[in-house]
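Visitor: the sequence isn't on hand, but the structure is:
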């Protein structure tokens, strides 16, 4: 993305170090910078459109510092410590004339998403000061990861309200899965009469069925001739066995279906899968895949091959579908808002 990285020195990388100390060190090494935007990674629903508006407040309207806030409708009461013989007192309401929440405009609270300030303020030791302004963020975009229980909330917010990048997300329409080591655990059992047997996890079969119901084609590939195994599984998937060049097979399928690489997912586990993993728009490996395959993959399952990895990777694909739908809704909302503004 063209971003440059400033590496903090050990002096401002202590457990007790503050963001302000790190910013002051950065400015010491970058005399060309006049405005600093301190964006907190713990606020994952911040959008570029917000930052553009904040930059305008400083550059065009002459504010020295701008910080993010969110509107909350919470009634506050004074704290009474254990053992104190005191009564609690209302802080922002009159109990005799208690508002309904919908009738009360609420109050503004810092949400810690970002702090923008000019150089001269920071050099004095402030991130807020001079001619100040707040920027009110939408409540659904205002999430702060502070403790463990904030994670699941943040994950759901990102799915619905996160920023998904400039490039439009593509729905996966094809999953190609390596049979040996992904759909099965890679083990081959030989009976007394020299027949080969393999085992598989029923959860993976369910995962394949769920993908099909979502309109995603599932195709299988193997370097071995495992036709009898596939026939026994009755998966109803197109398969290529005895494949000496998996990448060629993948490219042929991609072209035949008229798909972009972003619409192709691949689940592999061996060195022979590495080039396919690099090519596919979404790639994954089981937890016990070889090191080269793990390095090439975008997602490493928690499950081993033949033990639920296919089902887990299917859930990962469904997560992308949720993001695609959310991104589409965001685009529609922005388009609708633009039309309303144009009509005024």
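Guide: That came in fine, so what should we check first? Quantities reported herein were computed from a predicted structural model and do not represent experimental measurements.
Visitor: going forward, measure contacts between C-alpha atoms and count neighbours the same way
Guide: Fine.
Visitor: show me where the stretch 201-344 of the chain has its helices.
Guide: Ranges of helices within the stretch 201-344 of the chain are 202-213, 227-233, 246-256, 274-279, 291-296, 309-342, based on DSSP state H, counting those that start in this stretch.
Visitor: please give the centre-to-centre distance between the longest one and its chain.
Guide: In terms of Cα atoms, centre = their mean, to the nearest Å, the centre of helix 309-342 is set 12 Å apart from its chain centre.
Visitor: now it against helix 202-213, angle please.
Guide: Going by axes from the mean of the first three to the mean of the last three Cα atoms, to 10 degrees, helix 309-342 is angled at 30 degrees with respect to helix 202-213.
Visitor: report the buried residues of helix 309-342.
Guide: 309-314, 317-318, 320-321, 323-327, 330 (16 or more other Cα atoms under 10 Å).
Visitor: now swap in the third one and tell me
Guide: By neighbour count with 16+ other Cα under 10 Å, helix 246-256 contains the buried residues 246, 247, 250, 251, 253, 254.
Visitor: next structured bit after the longest strand that the chain contains?
Guide: Looking across the chain with DSSP state E, the single longest strand is strand 107-118. Downstream of strand 107-118, the first helix or strand assigned by DSSP states H and E is helix 119-123.
Visitor: please name every helix or strand in contact with that next one.
Guide: For helix 119-123, the packing partners by 3 or more Cα pairs under 8 Å, 6 or more residues apart in numbering; DSSP states H and E come out as helix 19-29.
Visitor: got the buried residues for the helix or strand following the helix it packs on?
Guide: From helix 19-29 onward toward the C-terminus, using DSSP H and E, the following helix or strand is strand 35-39. For strand 35-39, burial by neighbour count (16+ other Cα under 10 Å) applies to 35, 36, 37, 38.
Visitor: for those residues, name the two members farthest from one another.
Guide: For the buried residues of strand 35-39, the farthest-apart pair by Cα to Cα is 35 and 38; their separation is 9.9 Å.
Visitor: downstream of whatever helix or strand residue 153 lives in, the next helix or strand is which one?
Guide: According to DSSP H and E, residue 153 maps onto helix 150-161. Where DSSP H and E defines the elements, the next helix or strand beyond helix 150-161 is strand 174-178.
Visitor: buried residues, that following strand. List them.
Guide: 174, 175, 176, 177, 178.
Visitor: now distance to residue 239 too, for those, in a markdown table please.
Guide: Formatted as a markdown table, those follow (distance: Cα to Cα, whole Å):
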| residue | distance to residue 239 |
| --- | --- |
| 174 | 13 |
| 175 | 12 |
| 176 | 9 |
| 177 | 9 |
| 178 | 10 |
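Visitor: what about versus this one:
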């Protein structure tokens, strides 16, 4: 019987193999609906689309960027409010309206000259799997589609839109000994 070595974190024990993958990450790619938001879409009387974003996720993203780790968004939907959120956080790589996320992913890799093994992706549904299958560290939020959960390298303890992105950001920073570097940032 093989024993799995784990590392204790504030999110519970994490397999050493996951921490080794996280230590290599130079780029985190996030889905939006169900990951950075809770997956609900609110529509105002004028037809405008509204979403809620968790400030903990925003803080984690800012910490990654401050630590020299790129962050990108690839999402199937398109919304002006997401451009605003990305700008607020300092995310310059935003791909919206992507029915084939793999194409956007490959374009991003070429643009940034990043190796797939140096990329983490966090998603929540089957549309995310083609990209997740190619990256060095694939993560699914706790409330992801049941068919996606067993395929992910890492499943967050926290649900989408509730701080799951922050959890993954913390894991990456911890694996790279950079968790203390970003104290005092604001979002």
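Guide: Okay, I see it. The structure presented is a predicted model; accordingly, all values stated were derived computationally and were not measured.
Visitor: next, the TM-score between them, please.
Guide: With the length set by TM-score structural alignment, normalised by the length of the second structure, the two chains reach a TM-score of 0.80; 169 aligned residues with a Cα RMSD of 2.9 Å.
Visitor: which one of the buried residues of strand 35-39 of the first structure is nearest to residue 338 of the first structure?
Guide: Taking Cα to Cα as the measure, residue 338 of the first structure lies nearest residue 37 of these, at 27.3 Å.
Visitor: ok, now which ones touch residue 341 of the first structure?
Guide: Residues near residue 341 of the first structure by Cα atoms under 8 Å, 6 or more residues apart in numbering: none.
Visitor: what of residue 309 of the first structure?
Guide: Remark: with contacts taken as Cα under 8 Å, 6+ apart, residue 309 of the first structure is in contact with 182, 183, 204, 285, 286, 287, 301, 302, 303.
Visitor: alignment lookup: it to the second structure.
Guide: Under the alignment (TM-score structural alignment), residue 309 of the first structure pairs with residue 164 of the second structure.
Visitor: roughly how far does its match sit from residue 115 of the second structure?
Guide: Computed with Cα to Cα, to the nearest Å, the distance linking residue 164 of the second structure and residue 115 of the second structure is 24 Å.
Visitor: residue 9 of the second structure now?
Guide: 27 Å.
Visitor: do residue 146 of the second structure as well
Guide: For residue 146 of the second structure, the distance to residue 115 of the second structure - Cα to Cα - is 29 Å.
Visitor: neighbours of residue 1 of the second structure, how many?
Guide: Counted with other Cα atoms under 10 Å, residues neighbouring residue 1 of the second structure total 3.
Visitor: kindly report the same for the one 3 residues further on.
Guide: By other Cα under 10 Å, the residues close to residue 4 of the second structure number 9.
Visitor: now residue 242 of the first structure
Guide: 13.
Visitor: in this structure it contacts residue 220, no?
Guide: No: the pair residue 242 of the first structure / residue 220 is not scored as a contact, 11.5 Å apart, by Cα atoms under 8 Å.
Visitor: which position in the second structure pairs with residue 188 of the first structure?
Guide: Using TM-score structural alignment, residue 188 of the first structure sits opposite residue 41 in the second structure.
Visitor: so who does its match touch?
Guide: Residue 41 of the second structure neighbours (Cα under 8 Å, 6+ apart): 49, 50, 51.
Visitor: list the contacts of the first one.
Guide: By Cα under 8 Å, 6+ apart, the residues touching residue 49 of the second structure are 41, 42, 43, 79, 81.
Visitor: list the contacts of the fourth one.
Guide: Residue 79 of the second structure makes contacts with 49, 96, as judged by Cα under 8 Å, 6+ apart.
Visitor: which position in the first structure pairs with it?
Guide: Matched by TM-score structural alignment, residue 79 of the second structure corresponds to residue 226 in the first structure.
Visitor: which one's more surrounded, residue 9 and residue 115 of the second structure?
Guide: Applying other Cα under 10 Å to residue 9 of the second structure and residue 115 shows that residue 115 carries more neighbours, namely 14 against 11.
Visitor: chain neighbours aside, what residue packs nearest to whichever residue in the first structure pairs up with the more buried one?
Guide: Alignment note: residue 115 of the second structure maps to residue 260 in the first structure; criterion TM-score structural alignment. Leaving aside its sequence neighbours, residue 260 of the first structure sits nearest to residue 254 (Cα to Cα, 6 or more residues apart in numbering; 7.3 Å).
Visitor: likewise for residue 19 of the second structure?
Guide: residue 175 (5.4 Å).
Visitor: quick one: map the one you found onto the first structure.
Guide: That one, residue 175 of the second structure, aligns with residue 320 by TM-score structural alignment.
Visitor: I figured its match hits residue 171, correct?
Guide: Yes: using Cα under 8 Å, residue 320 of the first structure is in contact with residue 171, at 7.3 Å.
Visitor: does residue 181 of the first structure touch residue 303 like I think?
Guide: No: between residue 181 of the first structure and residue 303 there is no contact under Cα under 8 Å: 11.4 Å.
Visitor: ok, the two, which is more surrounded?
Guide: Higher neighbour count among residue 181 of the first structure and residue 303: residue 181, with 24 against 18, using other Cα under 10 Å.
Visitor: so which bits of stretch 60-80 of the second structure are buried?
Guide: Buried residues in stretch 60-80 of the second structure (16+ other Cα under 10 Å): 60-65, 67, 69-76.
Visitor: should've said stretch 161-180 of the first structure
Guide: 161-164, 169-180.
Visitor: can you give me the end-to-end distance of it?
Guide: One end of stretch 161-180 of the first structure to the other measures 39 Å (Cα to Cα).
Visitor: now stretch 225-236 of the first structure
Guide: Note: stretch 225-236 of the first structure ends 17 Å apart using Cα to Cα.
Visitor: same deal with stretch 150-166 of the second structure?
Guide: 21 Å.
Visitor: cool, and stretch 264-279 of the first structure?
Guide: Termini of stretch 264-279 of the first structure sit 9 Å apart (Cα to Cα).
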